[in-house]
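S.K.: coordinates only, sequence not included:
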């Protein structure tokens, strides 16, 4: 059985991906599945898109025709937990929810993933930001937003950190950050120094590997943008996880094994060029010392 406390949104997504991959492996079409369960093709499509869940008898029939009946207990447990409970961000004011509605799936996957890896080229990741640094980043990215709303988004980000970093079984985290992002003064030199100290402290924690891509690394394969790789729980036998890439308008999820492999290879090359994790706390504190107050 999967560990408890996982996001219903993530569970529903994982359920959908597993159902689709099992159908593909069985060599069946959606039409054939719909006929077997005496349902409709659109209904099967909704299940595979994560918009709905099959009824218990439909699930049993699907697993039977997929040749996966032995996994019935697992999928019924997954289905039941996807239907109950609520995600941690539910309850924030509607104005906040509207601003981050496109992030619902990412927040769910992140808060449930056993391993999070990323390349961060512009700013330290939101999962590691101090409140003051986060406020400065959000204020710059959302010009014109009332300060009251900005502070609600900061609160959301701090809650996100607690939900991921302080959960019962924290994820293994491996991030590569560009040195240029660390030297950029955000908010003020004092705010940036505090942020660098927080990164140094986090880098010393078990389960967190933080590397810095130095300025003298020259050309590298991370110039096309930042990305995050989210690993799925091992119980999901057919689902390798996904890569999340965020743009100004929306986020994109890449879940095909070939796509994930390309991103993972890119991250591996960045790791080779970056500092060793054990050296990062010292370098971060040295960068902080280099910053000068006006």
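M.R.: Nice, thanks for sending it over. Since this is a predicted model, take the numbers as computed values, not measurements.

S.K.: only C-alpha atoms for contact and neighbour calcs from this point on.
M.R.: OK.

S.K.: so how far is residue 224 from the closest residue to residue 221 other than its chain neighbours?
M.R.: Excluding its sequence neighbours, the residue lying closest to residue 221 (C-alpha to C-alpha, 6 or more residues apart in numbering) is residue 266, at 6.4 Å. For residue 266, the distance to residue 224 equals 11 Å [C-alpha to C-alpha, to the nearest Å].

S.K.: And residue 292, by the same measure?
M.R.: 31 Å.

S.K.: before we move on, back to that, of residue 266 and residue 224, which one has the most company?
M.R.: residue 266 (15 against 8; other C-alpha atoms under 10 Å).

S.K.: Name the SS class of that one, please.
M.R.: What DSSP: H, G, I helix; E, B strand; the rest coil gives for residue 266 is helix.

S.K.: Residue 269: how many residues sit nearby?
M.R.: When neighbours are defined as other C-alpha under 10 Å, residue 269 has 14 of them.

S.K.: Grab the nearest non-local neighbour of it.
M.R.: Nearest one to residue 269, counting by C-alpha to C-alpha, 6+ apart, is residue 221 at 7.6 Å.

S.K.: here's the one I want to compare it with:
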């Protein structure tokens, strides 16, 4: 006997599969591998992100993104499009999560090097760090700060994102100038980065200690 609810579910899924993805208008600006990653990110239940040098993309303000991208992107028009893409991605991850349609849990470890490295004018960094403090207060966000005093660790040169799913294997995205998404036969690589994350959580500061480190960095960007 045919289950009407199951039929409706399959029909809805088929219709959804034919709809263009939200990032389709930016297709000319992004690499195919990153477009594949965005598809995984859209469906993820959890996200863990670490970058040893700059602020993770999902946490960047528009001004910070523009200042960072302008260093390597020669066209102002392309920079503007990439900043717009990043902001839409951030809105979907954070704002949609407030009504149960986005990523339910987001975990970030932000390196002190990223907190103190000046990207753009001092006012850009102040705005970025103030937004950090606001993000840290969101109930579905776990934001930790990794101080210089933590020393060396296995992920020191390896920016990465781990995406978790309810009914599927985790996916690893290795960031960099040419990023790449893990394949289904790279379970050992994914497991290794879970170990990296576990160590990062152990040595990073959370709660009031993380906010105190952010405040210290904020003071260094106060204009005379």
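M.R.: Thanks, I have it. Small disclaimer: the values here were computed from a predicted structure and weren't measured.

S.K.: Superposed, what's their TM-score?
M.R.: Put the two chains on top of each other and the TM-score (TM-score structural alignment, normalised by the length of structure 2) is 0.86; 213 aligned residues with a C-alpha RMSD of 2.3 Å.

S.K.: circling back: the residue nearest to residue 221 of structure 1 and residue 222 touch, don't they?
M.R.: Yes - with contact defined as C-alpha atoms under 8 Å, residue 266 of structure 1 counts as touching residue 222 (7.2 Å).

S.K.: Mean distance between the longest helix along structure 2 and structure 1 after superposition?
M.R.: Using DSSP state H, we find that the single longest helix of structure 2 is helix 76-94. Superposed on structure 1, helix 76-94 of structure 2 shows a mean distance of 1.3 Å to its aligned residues (mean C-alpha distance after the TM-score superposition for structure 1).

S.K.: once the structures are aligned, where does that helix end up in structure 1?
M.R.: Taken onto structure 1 by TM-score structural alignment, helix 76-94 of structure 2 occupies residues 147-165 there.

S.K.: What residues of that stretch count as buried?
M.R.: Under the neighbour-count criterion of 16 or more other C-alpha atoms under 10 Å, stretch 147-165 of structure 1 has 150-158, 160-161, 163-165 buried.

S.K.: What residues does residue 84 of structure 1 make contact with?
M.R.: residue 8 (C-alpha atoms under 8 Å, 6 or more residues apart in numbering).

S.K.: Looking for the alignment partner of it in structure 2.
M.R.: That one, residue 84 of structure 1, aligns with residue 18 by TM-score structural alignment.

S.K.: where's its match relative to residue 11 of structure 2, distance?
M.R.: 11 Å.

S.K.: go on, residue 157 of structure 2?
M.R.: Remark: distance between residue 157 of structure 2 and residue 11 of structure 2 (C-alpha to C-alpha) = 45 Å.

S.K.: Look up the closest residue to residue 242 of structure 1, ignoring the ones flanking it.
M.R.: residue 255 (4.4 Å).

S.K.: so is the most centrally placed residue in structure 2 in a helix, a strand, or just coil?
M.R.: The structure's structure 2 has its C-alpha centroid closest to residue 58; by C-alpha atoms, centre = their mean the separation is 3.7 Å. Residue 58 of structure 2 falls in the helix class when you classify it by three-state DSSP.

S.K.: now it: how far from residue 29 of structure 2?
M.R.: Residue 58 of structure 2 sits 17 Å away from residue 29 of structure 2, taking C-alpha to C-alpha as the criterion.

S.K.: Then residue 152 of structure 2?
M.R.: From residue 152 of structure 2 to residue 29 of structure 2 the distance is 35 Å (C-alpha to C-alpha).

S.K.: Where in structure 1 does stretch 111-125 of structure 2 align, residue-wise?
M.R.: Under TM-score structural alignment, stretch 111-125 of structure 2 corresponds to residues 178-192 of structure 1.

S.K.: Next, the distance between the ends of that stretch.
M.R.: 15 Å.

S.K.: Sort out which residues of that stretch are buried, please.
M.R.: So for stretch 178-192 of structure 1, counting by 16+ other C-alpha under 10 Å, buried means 178-179, 181-183, 185-192.

S.K.: where along the stretch 1-150 of structure 1 do the strands fall?
M.R.: 115-120 (DSSP state E, counting those that start in this stretch).

S.K.: how about the helices in it?
M.R.: Per DSSP state H, counting those that start in this stretch, the stretch 1-150 of structure 1 carries helices over the ranges 8-26, 30-36, 41-48, 56-66, 72-83, 94-99, 104-112, 131-141, 147-165.

S.K.: Packed most tightly, which of those would that be?
M.R.: Each of the helices of the stretch 1-150 of structure 1 was scored by mean neighbour count; the highest is helix 104-112, a mean of 23, by mean count of other C-alpha atoms under 10 Å.

S.K.: how about it, aligned to which bit of structure 2?
M.R.: Here helix 104-112 of structure 1 aligns to structure 2 at residues 35-43, judged by TM-score structural alignment.

S.K.: Kindly report the same for stretch 201-217 of structure 1.
M.R.: So stretch 201-217 of structure 1 sits over residues 134-150 in structure 2, by TM-score structural alignment.

S.K.: what about that stretch, start to end distance?
M.R.: Start-to-end, stretch 134-150 of structure 2 (C-alpha to C-alpha) is 24 Å.

S.K.: Thanks a lot, see you next time.
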